[in-house]
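> fold the stuff below for me.
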Amino acid sequence: MAEHTASPPADITGTGDGGASTPESPAKSDRAVVRDALGVGVAVGLSGFASGVTSAGSGLSLLQTCALSLLVFTGASQFALVGAFAAGGNPLTAAAGAFFLGVRNAFYGLRLSQLLALPRAVRPFAAQWVIDETTAVSLAQPTRRGARIGFAVTGLTLYVLWNLTTLLGAMGADAIGDTDAWGLDAAGPAVFLALLAPMLRTTTERAVAGIAVVLGLGLLPLLPAGVPVLVAALAAPLVLCVEGYRSGRTGGGAGRTGEAGSNGQRHSAEAEKEDR
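Okay, the predicted model is just below:
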């Protein structure tokens, strides 16, 4: 019975493929895309409260805190900048660290520009919403229409909620008091790690993350605030260089093995001719 079940069905369609047809996967409904996008936007947008509290607690004014969320609008860079200020770091090193963390959004934009194919007049405004969450939701959709809906709903929901909760957090910072006592100073790194962890799927990505953590934490007591995160960025080219060296050696060894094999075949052929 098992063998009969495992055998291919008879070809009754005349196509020569056993009559098996692979139906196309149905496109995701607009309602499902909106539901997923709202879930991501609301969940992440509420963490703006921690950003506002931490920013105000580090010495930024209410106007500066709100302007940071409105104009920068990338949580990791905001937390890095505020964290460096809170630690007494130099404004230039703090801004440099936030800038390098935000550079990843430019690479997201390269992919999303092809996927969304938005009109040129809309692209400068859409660029403000190119972040981790909008990219993840857009790439998860099977169609361009779904990707556009996911990008728009996630971006709008997250932008509005993030800035609103940032304002509320900054206004309530005085009532909360010392953010360190509440542990809110760890909210930024916690949110960033929660976003980063699911992306570390390969050995190379985990190696880069691990070395970056070691460099950042190891140099924290030795260098001014904001500088360790810049040095930690060297983890990526370091790992890539090591991988390139290893793959080069492996490829060279394979080439030498293939060359030796071909030489052996030639010698065997020559010996066979001599015997004849």
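> okay, CA-based contacts and neighbour counts for the rest of this
OK.
> what about Leu112, how many residues nearby?
Residues contacting Leu112 under the criterion other CA atoms under 10 Å number 21.
> please apply the same query to Ser51.
Close neighbours of Ser51, defined as other CA under 10 Å, add up to 29.
> distance check, it against Ser29.
34 Å (CA to CA, to the nearest Å).
> likewise Gln265?
In terms of CA to CA, Gln265 sits 61 Å off from Ser29.
> any idea how many residues pack against the nearest residue to Leu161 once chain neighbours are set aside?
Nearest non-adjacent residue to Leu161, counting by CA to CA, 6 or more residues apart in numbering: Gly45, 4.9 Å away. Residues near Gly45, counting by other CA under 10 Å, number 23.
> ok, Gly45 touching Trp162?
Yes. When contacts are counted by CA atoms under 8 Å, Gly45 is listed as touching Trp162 (4.4 Å).
> now the second one, please; I'll put the structures next to each other:
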Amino acid sequence: MAEQTAHQDIRTDGGEKPDGTVVRDALAVGVAVGLSGFAFGATSAGSGLTVAQTCALSLLVFTGASQFALVGALAAGGNPLTAAAGAFFLGVRNAFYGLRLSQSLALPRAVRPFAAHWVIDETTAVSLAQPGRRAARIGFAVTGLSLYLLWNLTTLLGALGAEAIGDTDAWGLDVAGPAVFLALLAPMLKTAVERAVAGLAVLLGLGLLPVLPAGVPVLAASLAAPAVLYVEGRRAAARETARETAARDGAGQEEER
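I've put the predicted structure just below:
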């Protein structure tokens, strides 16, 4: 009986993953992604933003893809409003993450406004990979805390070191951050629809880059999702119609017999 009780104590809500394993996995993600803050800090400061502005972006925005999109558009001479709009649309995905995490984490109301700031790609991926609620909460908290602290620290160090580095574009730091996020995104593209959205977004973004002002191609790339979903919806409707027609024809043949 005591052995059974001890076994139940180490179980999480619906899983058996030890807390230490969850913490280790979460820290691995937090450290790996947090280090890319160096690239953002250097790129942002090298693009003309002050150290204070660069650090404020990481402290208040805290979503790397949006941050890189913003400073990249500004560095290319884009309109600040267009750059901000592109960054905003990239960050909208976090709102959908929040809807999913609200169910799996079920955090107290008093904690939700603070936790919302940590709803990003990495915390969502780690949380949803856990077998139960307790493990999901631990994964979310550890990933969010480690990534937030390290990302902001490396942002500061990168911004301060931008002058010593010189031309950040020559070092390729302007693409280091996006490369990290693409590496994290690639394994998540499991369905044909997801791959189609990603491929069309790349084609739109790169294809329109030479002809549209900086920041606008990002906005155009956001149209990939509704376009692919519309086409997929039409195909699904056509398949359903074909099945219904085949079923009616089959029933008619049976009646004739």
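> where does the TM-score land?
TM-score of the superposed chains, computed with TM-score structural alignment, normalised by the length of the second structure, equals 0.93; 244 aligned residues with a CA RMSD of 1.0 Å.
> kindly state which residue of the second structure is aligned to the residue nearest to Leu161 of the first structure.
Under the alignment (TM-score structural alignment), Gly45 of the first structure pairs with Gly34 in the second structure.
> got it, and Ala194 of the first structure?
By TM-score structural alignment, Ala194 of the first structure lines up with Ala183.
> give me the next element, helix or strand, following the helix or strand hosting its match.
Element membership of Ala183 of the second structure, judged by DSSP states H and E, is helix 173-185. Note on helix 173-185 of the second structure: by DSSP H and E, the next helix or strand toward the C-terminus is helix 192-208.
> on that earlier part again, what angle separates the helix holding Ala183 of the second structure from helix 192-208?
Comparing the axes of helix 173-185 of the second structure and helix 192-208 via axes from the mean of the first three to the mean of the last three CA atoms, to 10 degrees yields an angle of 160 degrees.
> check the mean deviation of helix 173-185 of the second structure from the first structure.
Once fitted to the first structure, helix 173-185 of the second structure is off its aligned match by 1.5 Å on average (mean CA distance after the TM-score superposition for the first structure).
> give me the residues contacting that helix.
By CA atoms under 8 Å, 6 or more residues apart in numbering, the list of residues contacting helix 173-185 of the second structure from outside reads 33, 36-37, 39-40, 42-43, 64-65, 68, 72, 168.
> let's see it at 10 Å
Contacts to helix 173-185 of the second structure, defined as CA atoms under 10 Å, 6 or more residues apart in numbering, come from residues 29, 32-33, 35-44, 46-47, 64-69, 71-72, 121-122, 125, 167-169, 198.
> how near is the residue mapped onto Thr257 of the first structure from the second structure to Arg257 of the second structure?
In the second structure, the residue paired with Thr257 of the first structure is Ala246, using TM-score structural alignment. Plainly put, Ala246 of the second structure is 17 Å away from Arg257 of the second structure if you go by CA to CA.
> higher neighbour count, these two?
Ala246 (12 against 5).
> in terms of helices and strands, where is that one?
Using DSSP H and E, Ala246 of the second structure falls within helix 224-256.
> so what secondary structure elements neighbour that helix?
Of the remaining helices and strands, those touching helix 224-256 of the second structure by 3 or more CA pairs under 10 Å, 6 or more residues apart in numbering; DSSP states H and E are helix 192-208.
> how about Ala98 of the first structure, what's its match in the second structure?
In the second structure, Ala98 of the first structure lands on Ala87 (TM-score structural alignment).
> that match: what's it in contact with?
Counting by CA under 10 Å, 6+ apart, Ala87 of the second structure makes contact with 61, 63-71, 73, 81, 215, 218-219.
> and these, which is closest to Ala110 of the second structure?
Val61 (21.0 Å; CA to CA).
> count the residues that sit near the counterpart of the closest one in the first structure.
Matched by TM-score structural alignment, Val61 of the second structure corresponds to Val72 in the first structure. Per other CA under 10 Å, the neighbour tally for Val72 of the first structure reads 15.
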